[in-house]
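S.K.: okay, here's the prediction I keep looking at, along with the sequence it came from:
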Amino acid sequence: MMHLFHICRDFSYNQLTGSFPSWATQNNLQLNLVANNFDLGSTNNGILPPGLNCLQKDTPCLRGSPEYYSFAVDCGSNRSIRGSDNTMYELDFTDLGSSSYYVTSETRWGVSNVGKYFQSPNDSKIIYSNEKIQNAVVSELLQTARMSPSSLRYFGLGLENGNYTVLLQFAELGYPDSPTWKSLGRRVFDIYIQGDLKEKDFDIRKMAGGKSFTAVYKSYTATVSKNFLEIHLFWAGKGTCCIPIQGYYGPLISALSITPNFTPTVRNGVPKRKSKVGAIAGISIGASVVGLAALFGIFMFIKKRRRLAQQQGELYNLVGRPDVFSNAELKLATNNYSSQNILGEGGYGPVYKGMLPDGRVIAVKQLSQSSHQGKNQFVTEVATISSVQHRNLVKLHGCCIDSNTPLLVYEYLENGSLDQALFRKNSLKLDWATRFEIILGIARGLTYLHEESSVRIVHRDIKASNVLLDTDLTPKISDFGLARLYDEKKTHVSTGIAGTFGYLAPEYAMRRHLTEKVDVYAFGVVALETVAGRSNTNNSIEESKIYLLEWAWDLYEKEQAQRIVDPRLEDFNKDEVLRVIHVALLCTQGSPNQRPPMSRVMAVLTGDAEVVEMVTKPSYITEWQYRDGNSTNSESTTSEFSRQKEIDPLTMSPTITGSSHDGR
């Protein structure tokens, strides 16, 4: 008896042309003919293997008539799973041979496998683990994986053209974490997206800090121009071949998802309803009018959607990665904006800690108050602000505009804000040298914003909670661009009893007169707080010390200014302390004309310029003390200045209660 051997051959990506040969469908042949150029028009489609027409080099399937804008795959799974962002991951459990492929019945996506494992048991292509996957947003997605001995490709079919976020999810399931030889296995492969090399010698376990069963996420931006997307994982010819089981060495992936960075205009595979306008039009003239109006409305709706999609595409082309993030990326990074990841919440909205797939830790600010600008202007402004970089400014990575509210993405700073370091229990122990460098750093950052940057920016909300500290305690001013994004009428001043009011300059509080001298005033307050180690208002201490500025002036006039120094400072430089106090009192003068520019402040602080002796107590402090001394008739003694606008003459803040602003 003659035995027929099952022959597997890879002929993919070989530029094969002509009619599809009928002999290629013989039962004893398993041929991978993906990405060739067969003339399908001259071929009897009845002999074509299922899905092959969709995976030809020129991708004739759905080319020019896209039906989809996303897809997601749970690799190696026999059931569909819903992700944390409500994305439905389709099953991918088909047993692929050594040179095989398949396409889903909806022609949404396909997969191709090439290569034969060396003596692998049952030539297995799917592996799974019963261990819980660590650091996984949805652990079930990473419990299974598809593995290939050489080349594994996933294809997106019929996608609407535009920029997409490609998210790949990995977990090493083949090599156990154990003190035995079985843990010595090493898997190395390359990752290509649309033919571009994204990762060279990628090692899942190495990316996970040397741990198996730990989630690793990689995110990329890909451009779809021919309604077709290709993700290629390719064995790098490195690693081990036989540990812990013969053949566990090729590329492996647990899940993937593709989401658009634009507003789609297709229905993602949902069948379109047939129009009944013709039938309605035949009933009566009145019905015809209704039908025509409906058609016109549909036409205008489609036109609007296409225009929005075009505008969205223009935005991404204008700014580009990494300035624009997708909402799917940030949802994954923040665990779907989990409340456990909230760093703070203020006037602009909550701030979340997150981690991008490339390992960068970020702070995501959700803007609860909508900007008065359109999306084009918003993204352009964010791009402008992103270009303003200085060692004493928090880096703005970019933004997201496809969520319900705009999002800003900043670098994350480990040591939190200056107010946390100075005022809270278990705060950082900042010696005088560190505090002086912090004051200098804030001054440098403001000097850059006011006088050196190509984009001149008035921060408008300088305060201790808006100064963040990195690992080395270098100060970085945050939110320095939000004043440009929002209406001048919004001040974002915290006026509640939490204790962060007192930074508003008089002319801004009273007349909305905004110049860089508003920031100079606020800097003076922050400098005093840093010296004293306390907030500008503290109702829990004796009355003469409640208001920091008033107390500082009393001591200054008595030539006892250094008594304001934080008692926790056992040792400090007296000359530097007096210089900072003097500069702070000069910066908080009532008239903006009396306040120095920040470049002058820097020169005095560093000793490059002499300290000016003439400093006058501001009238708002005098008026406060006068009113307090005549409290029995406060209405007659309160000046017109404070009475007309209901402004506290010492703190220069509205007396109504507002929302706090965390500032990160």
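M.R.: Looks like it arrived, so ask away. Numbers count the residues shown, from 1 in each chain.
S.K.: from here on, contacts and neighbour counts on C-alpha atoms
M.R.: Fine.
S.K.: what about C587, distance to A72?
M.R.: C587 sits 57 Å away from A72, taking C-alpha to C-alpha, to the nearest Å as the criterion.
S.K.: so between these two, which is more surrounded?
M.R.: C587 (29 against 25; other C-alpha atoms under 10 Å).
S.K.: in a helix, A309, correct?
M.R.: Yes - counting by DSSP: H, G, I helix; E, B strand; the rest coil, A309 is located in a helix.
S.K.: ok, T474 touching I438?
M.R.: Yes - with contact defined as C-alpha atoms under 8 Å, T474 counts as touching I438 (6.5 Å).
S.K.: quick one: the helices in the stretch 501-650 of the chain?
M.R.: 506-511, 516-532, 548-557, 574-587, 598-606, 619-629, 634-637, 640-644 (DSSP state H, counting those that start in this stretch).
S.K.: nearest to T165, of the ones you listed?
M.R.: T165 lies closest, by C-alpha to C-alpha, to one member of the helices of the stretch 501-650 of the chain: helix 516-532, at 39.4 Å.
S.K.: and that closest one, what does it pack against?
M.R.: Packing partners of helix 516-532 (3 or more C-alpha pairs under 8 Å, 6 or more residues apart in numbering; DSSP states H and E): helix 432-447, helix 548-557, helix 574-587.
S.K.: in TSV: the ones you listed, plus distance to W235.
M.R.: Below are those laid out as TSV (distance: least, C-alpha to C-alpha, whole Å):
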stretch	distance to W235
helix 432-447	48
helix 548-557	66
helix 574-587	62
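S.K.: select, out of those, the one closest to Q625.
M.R.: helix 548-557 (8.6 Å).
S.K.: and the closest one, what's buried?
M.R.: Judged by neighbour count (16 or more other C-alpha atoms under 10 Å), helix 548-557 contains these buried residues: L548, L549, E550, W551, A552, W553, D554, Y556.
S.K.: what's the angle from it to helix 516-532?
M.R.: 70 degrees (axes from the mean of the first three to the mean of the last three C-alpha atoms, to 10 degrees).
S.K.: what are the contacting residues of helix 548-557?
M.R.: 525, 528-529, 535-537, 544-545, 561, 563-564, 585, 617, 621, 650 (C-alpha atoms under 8 Å, 6 or more residues apart in numbering).
S.K.: repeat that with 7 Å
M.R.: N536, T537, S544, K545, A561, I564, I621 (C-alpha atoms under 7 Å, 6 or more residues apart in numbering).
S.K.: by neighbour count, which of those wins?
M.R.: Neighbour count (other C-alpha under 10 Å) singles out N536 as the most crowded of these, with 23 neighbours.
S.K.: got another one to weigh against that:
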Amino acid sequence: MKTKLLLLLLMPLLMLHKPIWTLASPYPFAPSPQVPHFSPFPNSMSASSPGMVMGAEQRQMDSHKKMVIAIAIASTSLGAVILSVLCIWIYHTKYPSKSKGKNVQRSDAEKGLASAPTLSKFSSIKLVGKKGCVPIIDYKQIEKATGNYKESNILGEGGFGCVYKAQLDDNLEVAVKKLHCENPCAEQEFENEVELLSKIQHPNVISLLGCSSNEATRIIVYELMHNGSLETQLHGPSHGSALTWHLRMKIALDTARGLKYLHEHCYPAVIHRDLKSSNILLDAKFNAKLSDFGLAITNGTQNKNNIKLSGTLGYVAPEYLLDGKLTDKSDVYAFGVVLLELLLGKKPVEKLAPAQCQSIVTWAMPQLTDRSKLPNIVDPVIKDTMDPKHLYQVAAVAVLCVQPEPSYRPLIADVLHSLIPLVPVELGGTLKVAQLPQQVLPANPHEDSSP
């Protein structure tokens, strides 16, 4: 496309720069006019004077020279204009406008704000200040809302504390992360997450509602995600029974959209660094949102000398684990592992013996590329419920994402575009239900089967 545009821009210049001999006559391929014969004897009344003829010829040559000079000047000017346009076009192609990125971020942020609850409309919530633009909620109120951090209200556990379900208002249920910050790393993660989430707002990124602190305790308040984490849904008591093939593809698509926003629409770009199924949360409609940004970094700060190696075994990209090299392709690798979890229903690392573990990538890779073996390793919950072509396509995407060499992995934008056609329109994709095989459609006992 760029080559065609370049040729179109240069075409007028190439057409104007013809050899000089073609410019001497308006008809370059016409035969040269015959030079009149002048007799040295003035005995014919029709013969012209030699001086007059030479003067006319001189004027004709002068006019031709002027024409050549004028066309040369016009060609040079046009060439300069085209060259300037080309330079500007190449510059903007190579260096996208930062303001454009900021505008995209703002529009996506507006979408996030529109879908997230805000504390301003709840008058019963006691705010005691602000941390930047983040509301600081009274600690005593949070303590009361969690039932004094009652064990039955625990939603999940992390490295530095637990996440609790809480009710700050009659109409507002929230999730409260309680961090014990005696460890400097916990304090750093708290500061990092609050700072990043206060700027990052998107429908597929968890919404930060507020924060609080009390001595060495730090609190982060989020919107409540009623269906918990993807890890709990896949590997908990239900073993993925609530997740149909289409819901799994929707979750993958939502996750890819969240990552694409971080990688391409945030300025500077954000690398999550700890993408995993436990950090993908699901709301009441199974919309997926990225969470836990304590380890996230902005692009340009990933120097292995000042960034501690962090992450979760099974999701960490090989180049980061071995060389400390961290890029957006590290997130793509982790996404590929999550995609394998959705496809196979297995954990990223499974124990074979007390001292022996096996990675889902190592185990599945030989079978993912074999169409005869692939259907046999799919999660039994979704086996035979999808179009085989869609199954092969998702497997191919997963294989590309978990390639050992980062340059072989696709950008998350490419992954996103490959998943959109596999998700039904009503779930955020472009797939029409009429295109699906009959066995994929759920049975409806109240539906008339007659044509």
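M.R.: On my side now, so go ahead. The model shown is predicted, which means the values in this text are computed figures rather than measured ones.
S.K.: could the buried residues of helix 548-557 of the first structure go into JSON lines alongside distance to F296 of the first structure?
M.R.: Supplementary listing: those in JSON lines, determined by distance: C-alpha to C-alpha, whole Å:
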{"residue": "L548", "distance to F296 of the first structure": "66"}
{"residue": "L549", "distance to F296 of the first structure": "66"}
{"residue": "E550", "distance to F296 of the first structure": "68"}
{"residue": "W551", "distance to F296 of the first structure": "71"}
{"residue": "A552", "distance to F296 of the first structure": "71"}
{"residue": "W553", "distance to F296 of the first structure": "71"}
{"residue": "D554", "distance to F296 of the first structure": "74"}
{"residue": "Y556", "distance to F296 of the first structure": "75"}
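S.K.: what's the farthest-apart pair in those?
M.R.: L548 and Y556 (12.0 Å).
S.K.: and for the alignment partner in the second structure of Y448 of the first structure, the neighbour number?
M.R.: Residue correspondence, TM-score structural alignment: Y448 of the first structure in this structure matches Y261 in the second structure. Using other C-alpha under 10 Å, Y261 of the second structure is surrounded by 24 other residues.
S.K.: over to K66 of the second structure?
M.R.: Considering only other C-alpha under 10 Å, K66 of the second structure is surrounded by 12 other residues.
S.K.: can you check S278 of the second structure too?
M.R.: 21.
S.K.: aligned partner of it in the first structure?
M.R.: Aligned counterpart of S278 of the second structure in the first structure: S465 (TM-score structural alignment).
S.K.: likewise S207 of the second structure?
M.R.: Using TM-score structural alignment, S207 of the second structure sits opposite K395 in the first structure.
S.K.: which residues of the stretch 351-500 of the first structure fall in strands?
M.R.: Assigned by DSSP state E, counting those that start in this stretch, the strands in the stretch 351-500 of the first structure fall at 361-366, 396-400, 407-411, 467-469, 475-477.
S.K.: what's in contact with the fourth one?
M.R.: Think strand 467-469 of the first structure. L413, N415, G416, S417, L418, P475, K476, I477, S478.
S.K.: that one vs the second structure, average offset?
M.R.: For strand 467-469 of the first structure, the mean deviation from the second structure after alignment is 0.9 Å (mean C-alpha distance after the TM-score superposition for the first structure).
S.K.: centre-most residue in the second structure?
M.R.: K260 (1.8 Å; C-alpha atoms, centre = their mean).
S.K.: quick check: the gap between it and L78 of the second structure.
M.R.: Taking C-alpha to C-alpha, one finds K260 of the second structure at 41 Å from L78 of the second structure.
S.K.: neighbours of M67 of the second structure, how many?
M.R.: 15.
S.K.: in the first structure, what residues pair with the helix or strand hosting it?
M.R.: Using DSSP states H and E, M67 of the second structure falls within helix 50-94. Under TM-score structural alignment, helix 50-94 of the second structure has no counterpart anywhere in the first structure.
S.K.: what lies in contact with the very next helix or strand once past that helix?
M.R.: Using DSSP H and E, the helix or strand that follows helix 50-94 of the second structure towards the C-terminus is helix 98-115. For helix 98-115 of the second structure, the surrounding residues in contact (C-alpha under 7 Å, 6+ apart) are Q201, H202, P203, H265, C266, Y267.
S.K.: could you redo the last one with a cut-off of 8 Å?
M.R.: Contacts for helix 98-115 of the second structure (C-alpha under 8 Å, 6+ apart): I200, Q201, H202, P203, S207, H265, C266, Y267.
S.K.: contacting residues around the third one?
M.R.: Same thing as H202 of the second structure. Per C-alpha under 8 Å, 6+ apart, neighbours of H202 of the second structure: D108, A109, E110, K111, G112, L113, G258, Y261.
S.K.: can you tell me the SS state at C162 of the second structure?
M.R.: strand.
S.K.: and the alignment partner in the first structure of it, how many neighbours?
M.R.: In the first structure, C162 of the second structure lines up with P350, judged by TM-score structural alignment. Number of residues near P350 of the first structure (other C-alpha under 10 Å) recorded here: 21.
S.K.: please apply the same query to the one 10 residues further on.
M.R.: A total of 11 residues lie near R360 of the first structure under the criterion other C-alpha under 10 Å.
S.K.: swap in I7 of the first structure?
M.R.: 12.
S.K.: which residue is the nearest non-sequential neighbour of it?
M.R.: L29 (5.0 Å; C-alpha to C-alpha, 6 or more residues apart in numbering).
S.K.: ok, now L167 of the first structure?
M.R.: Leaving out its chain neighbours, the residue that sits closest to L167 of the first structure by C-alpha to C-alpha, 6+ apart is S219, at 4.5 Å.
S.K.: what do you get for D379 of the second structure?
M.R.: Closest residue in space to D379 of the second structure, ignoring its immediate chain neighbours: L344 at 4.4 Å, by C-alpha to C-alpha, 6+ apart.
S.K.: list the contacts of the residue mapped onto R534 of the first structure from the second structure.
M.R.: If you follow R534 of the first structure across to the second structure using TM-score structural alignment, you land on K346. Contacts for K346 of the second structure were tallied using C-alpha under 8 Å, 6+ apart; they are H235, L340, I360, D379.
S.K.: what separates the counterpart of the first one in the first structure from Q560 of the first structure, distance-wise?
M.R.: Matched by TM-score structural alignment, H235 of the second structure corresponds to F423 in the first structure. Remark: distance between F423 of the first structure and Q560 of the first structure (C-alpha to C-alpha) = 23 Å.
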